[in-house]
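Chemist: Below is the sequence, then the predicted model.
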Amino acid sequence: MAVDTPEVAESQPPRLIRETFPVGPLRCNCSVLGDPDTLEAIVIDPGGDVQRILAVLAKHNLRLTGIVVTHAHLDHISGAASLRALTGAPVLYHQADLELVALMDQQAAWMGVPTPEVKAPDESIGTATELRVGRSTLRVLHTPGHTPGSICLYAPDHDLLLAGDTLFQGSVGRTDLWGGDTSTLLRSIQSELLHLPEGTLVIPGHGNTTSIGLEREHNIYLRNL
């Protein structure tokens, strides 16, 4: 029976558990990413339904080590403080969105929901940041435009992009809300996302998945980039 040498084993791409599901009244796409060997995990965009998130972590016996928020609109961040209180995992998002946190009452009134408890991040993250989930690396891409602190997470070993509300199937993030700017958003997509491999799976903040290649070819908002 053949036995892998340590060098061969190390060259194998890391394994990754991923579950993505809609949470909250606006059905934000929340993702749980976990390493099946170390059982470390992060949650991206816990916009509500915290008990469902905890159930997914428990199903895979995962230990939460980080809570990442792609931007500080209420539908993406409203469950973060509760999840932190229950797990002890730190909350990470870009400090440029603290101005949106200060407007949480206005956000809640506009969406017609109670104002959630939202706190400053335990750590601010930007383009220079890399996150680890066991053996997998996630590169943080600062993509302002939808909000000043919007980020995406790119996992090169898995051809995976968690795009928040920056890029959607056939569309881009709206810019008529707090902190939005259309020209900044399009520059972010051009500089940070469109150079990624065309087969990269894109998980947007809401709705269906897509790929970088499909958006390059068919997204009408990106035709002049």
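Modeler: Done, it's in.
Chemist: C-alpha from now on. contacts and neighbour counts both.
Modeler: OK.
Chemist: At which residues are the helices of this protein located?
Modeler: For the chain, helices defined by DSSP state H occupy the ranges 6-11, 50-59, 74-77, 80-87, 98-101, 104-111, 182-188, 212-218.
Chemist: Please identify the most buried of those.
Modeler: helix 74-77 (a mean of 26; mean count of other CA atoms under 10 Å).
Chemist: do you know which of the helices of the chain lies nearest residue 143?
Modeler: Evaluated with CA to CA, those place helix 182-188 nearest to residue 143, the distance being 4.9 Å.
Chemist: The closest one: how far from the chain's middle?
Modeler: 18 Å (CA atoms, centre = their mean, to the nearest Å).
Chemist: contacts for it?
Modeler: 142-146, 166, 173-175, 222, 225 (CA atoms under 8 Å, 6 or more residues apart in numbering).
Chemist: Highest neighbour count among the residues you listed?
Modeler: residue 143 (31 neighbours; other CA atoms under 10 Å).
Chemist: and that one, what does it touch?
Modeler: 149-152, 166, 185, 188-189, 192.
Chemist: my guess is residue 43 meets residue 30, correct?
Modeler: Yes - in terms of CA atoms under 8 Å, residue 43 counts as a neighbour of residue 30; the distance is 7.2 Å.
Chemist: The contacts of residue 143 in strands, which ones?
Modeler: 151-152 (DSSP state E).
Chemist: Dump the contacts of residue 143 to CSV, plus distance to residue 12.
Modeler: What follows is those, written out as CSV (distance: CA to CA, whole Å):
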residue, distance to residue 12
149, 34
150, 32
151, 28
152, 25
166, 31
185, 36
188, 32
189, 31
192, 27
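Chemist: out of the contacts of residue 143, who's nearest residue 57?
Modeler: residue 152 (21.9 Å).
Chemist: List the contacts of the spatially closest residue to that closest one that is not a sequence neighbour.
Modeler: Nearest residue to residue 152, sequence neighbours excluded (CA to CA, 6 or more residues apart in numbering): residue 163, at 4.6 Å. Contacts for residue 163 (CA under 8 Å, 6+ apart) come out as 70, 151-153, 202-205.
Chemist: Out of those, who's the most crowded?
Modeler: Busiest of these [other CA under 10 Å] is residue 70, holding 32 neighbours.
Chemist: Second structure for comparison follows:
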Amino acid sequence: MSAGNVRIDHVVTSGTFSLDGGTWDVDNNVWIIGDDSECVVIDPAHNPEKIREAVADRTVKAILLTHGHDDHISSAGAFRDLVNAPIHLHQEDWMLWKTVFPHADPDAAIADGDEFTVAGATLKAIHTPGHSPGSVSLHLASKDTLFSGDTLFQGGPGATGRSYSDFPTIIESIRTKLLSLPEETVVRTGHGDSTTIGDEKPHLDEWIARGH
């Protein structure tokens, strides 16, 4: 099977994000990577039925969570029930998972360097802490694509003003692990518009100066 068969489908879902006593309305990007027979789903947020419709009759090999904030995980259990696929989340974000699902664990832990194969292509996990301790990005090299979760957005790093987040850590993750990727790499984010490594790389010093 050729990795050239792989396509990336995109679903936007709407809901809320809650942490540290606040709640905000958010739109989340859900990414489906695969071919006509199988796929993996990244961050099935808010609306499991809508995402299930986008999956159609494909086999879902894995549910990959970029981090443990509730807007990204609160519908993951219901989506798992719909598609009968294992949930993967980095161990360092399981404490966030437990705030939503206190009586159940994810099915597996994602570790830095883990590879997930779908439709002949490989997604490689890159541990990119900062937005949360267990944040990961997923690199689909065959499509020059990075799924960055909430680590890197168009215009800068993800938020670090809440519990379990740290600005110097997210800057180090982006500088050493993401900006070293080819500049043509498309960055498909957890919220908002996509960008590229080349578009974001020149602004690192500005982000550091801003300090957020």
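Modeler: Perfect, thanks for sending it. None of the values given here were measured: they were computed from a predicted structure.
Chemist: counterpart of the residue nearest to residue 152 of structure 1 in structure 2?
Modeler: Mapped onto structure 2 by TM-score structural alignment, residue 163 of structure 1 lines up with residue 148.
Chemist: how close does its match sit to residue 30 of structure 2?
Modeler: According to CA to CA, to the nearest Å, residue 148 of structure 2 stands 12 Å off from residue 30 of structure 2.
Chemist: where do the contact lists of these two overlap?
Modeler: The contact lists of residue 148 of structure 2 and residue 30 share residue 190, where a contact means CA under 8 Å, 6+ apart.
Chemist: all strands for structure 2, in order.
Modeler: Using DSSP E, strands in structure 2 cover 7-19, 22-34, 38-42, 59-64, 87-88, 115-118, 121-127, 136-140, 145-149, 152-153, 156-157, 186-189, 195-196.
Chemist: right, and these - which one's nearest residue 48 of structure 2?
Modeler: Of all the strands of structure 2, strand 7-19 comes closest under CA to CA, at 9.1 Å.
Chemist: Show residues contacting the closest one.
Modeler: Strand 7-19 of structure 2 has contacts (CA under 8 Å, 6+ apart) with 23-35, 45-47, 51, 54, 69-71, 162-163.
Chemist: out of these, which are buried?
Modeler: 27-35, 45-47, 51, 69-71 (16 or more other CA atoms under 10 Å).
Chemist: which one among these gets closest to residue 91 of structure 2?
Modeler: Of all these, residue 69 has the smallest distance to residue 91 of structure 2: 13.4 Å, by CA to CA.
Chemist: Contacts for stretch 121-140 of structure 1, please.
Modeler: With CA under 8 Å, 6+ apart as the test, stretch 121-140 of structure 1 has contacts from 14-16, 33-35, 37-42, 90-95, 141-142, 151-157.
Chemist: Now the terminal residues of that stretch, how far apart.
Modeler: Using CA to CA, the end-to-end distance of stretch 121-140 of structure 1 comes out at 15 Å.
Chemist: what do you get for stretch 87-102 of structure 2?
Modeler: End to end - CA to CA - stretch 87-102 of structure 2 spans 15 Å.
Chemist: same question, stretch 163-170 of structure 2
Modeler: Span of stretch 163-170 of structure 2 from end to end, CA to CA: 14 Å.
Chemist: Show where it falls in structure 1, residue numbers please.
Modeler: So stretch 163-170 of structure 2 sits over residues 178-185 in structure 1, by TM-score structural alignment.
Chemist: how much distance is there from that stretch to the middle of the chain?
Modeler: In this view, stretch 178-185 of structure 1 has its centroid 18 Å away from the chain centroid, taken as CA atoms, centre = their mean.
Chemist: which position in structure 1 aligns with residue 58 of structure 2?
Modeler: In structure 1, residue 58 of structure 2 lands on residue 62 (TM-score structural alignment).
Chemist: residues touching that match, list them.
Modeler: Counted by CA under 8 Å, 6+ apart, residue 62 of structure 1 has contacts 34, 39-41.
Chemist: Name the nearest residue to it, sequence neighbours excluded.
Modeler: Spatial nearest neighbour of residue 62 of structure 1, chain neighbours left out: residue 39 (4.7 Å); criterion: CA to CA, 6+ apart.
Chemist: Look up how far residue 195 of structure 1 lies from that neighbour.
Modeler: In terms of CA to CA, residue 39 of structure 1 sits 32 Å off from residue 195 of structure 1.
Chemist: which non-adjacent residue is nearest the counterpart of residue 213 of structure 1 in structure 2?
Modeler: By TM-score structural alignment, residue 213 of structure 1 lines up with residue 198 in structure 2. Once flanking residues are discounted, residue 198 of structure 2 sits nearest to residue 183: 4.0 Å by CA to CA, 6+ apart.
Chemist: correct me, but that neighbour touches residue 197?
Modeler: Yes - taking contacts as CA under 8 Å, residue 183 of structure 2 lies within contact range of residue 197: 4.7 Å.
Chemist: any common contacting residues for the two?
Modeler: Shared contacts of residue 183 of structure 2 and residue 197 (CA under 8 Å, 6+ apart): none.
Chemist: and residue 9 of structure 2, how many neighbours?
Modeler: 15.
Chemist: ditto for residue 2 of structure 2
Modeler: For residue 2 of structure 2, using other CA under 10 Å, the count is 8.
Chemist: Next one: it from residue 38 of structure 2, what distance?
Modeler: Taking CA to CA as the measure, residue 2 of structure 2 and residue 38 of structure 2 are separated by 13 Å.
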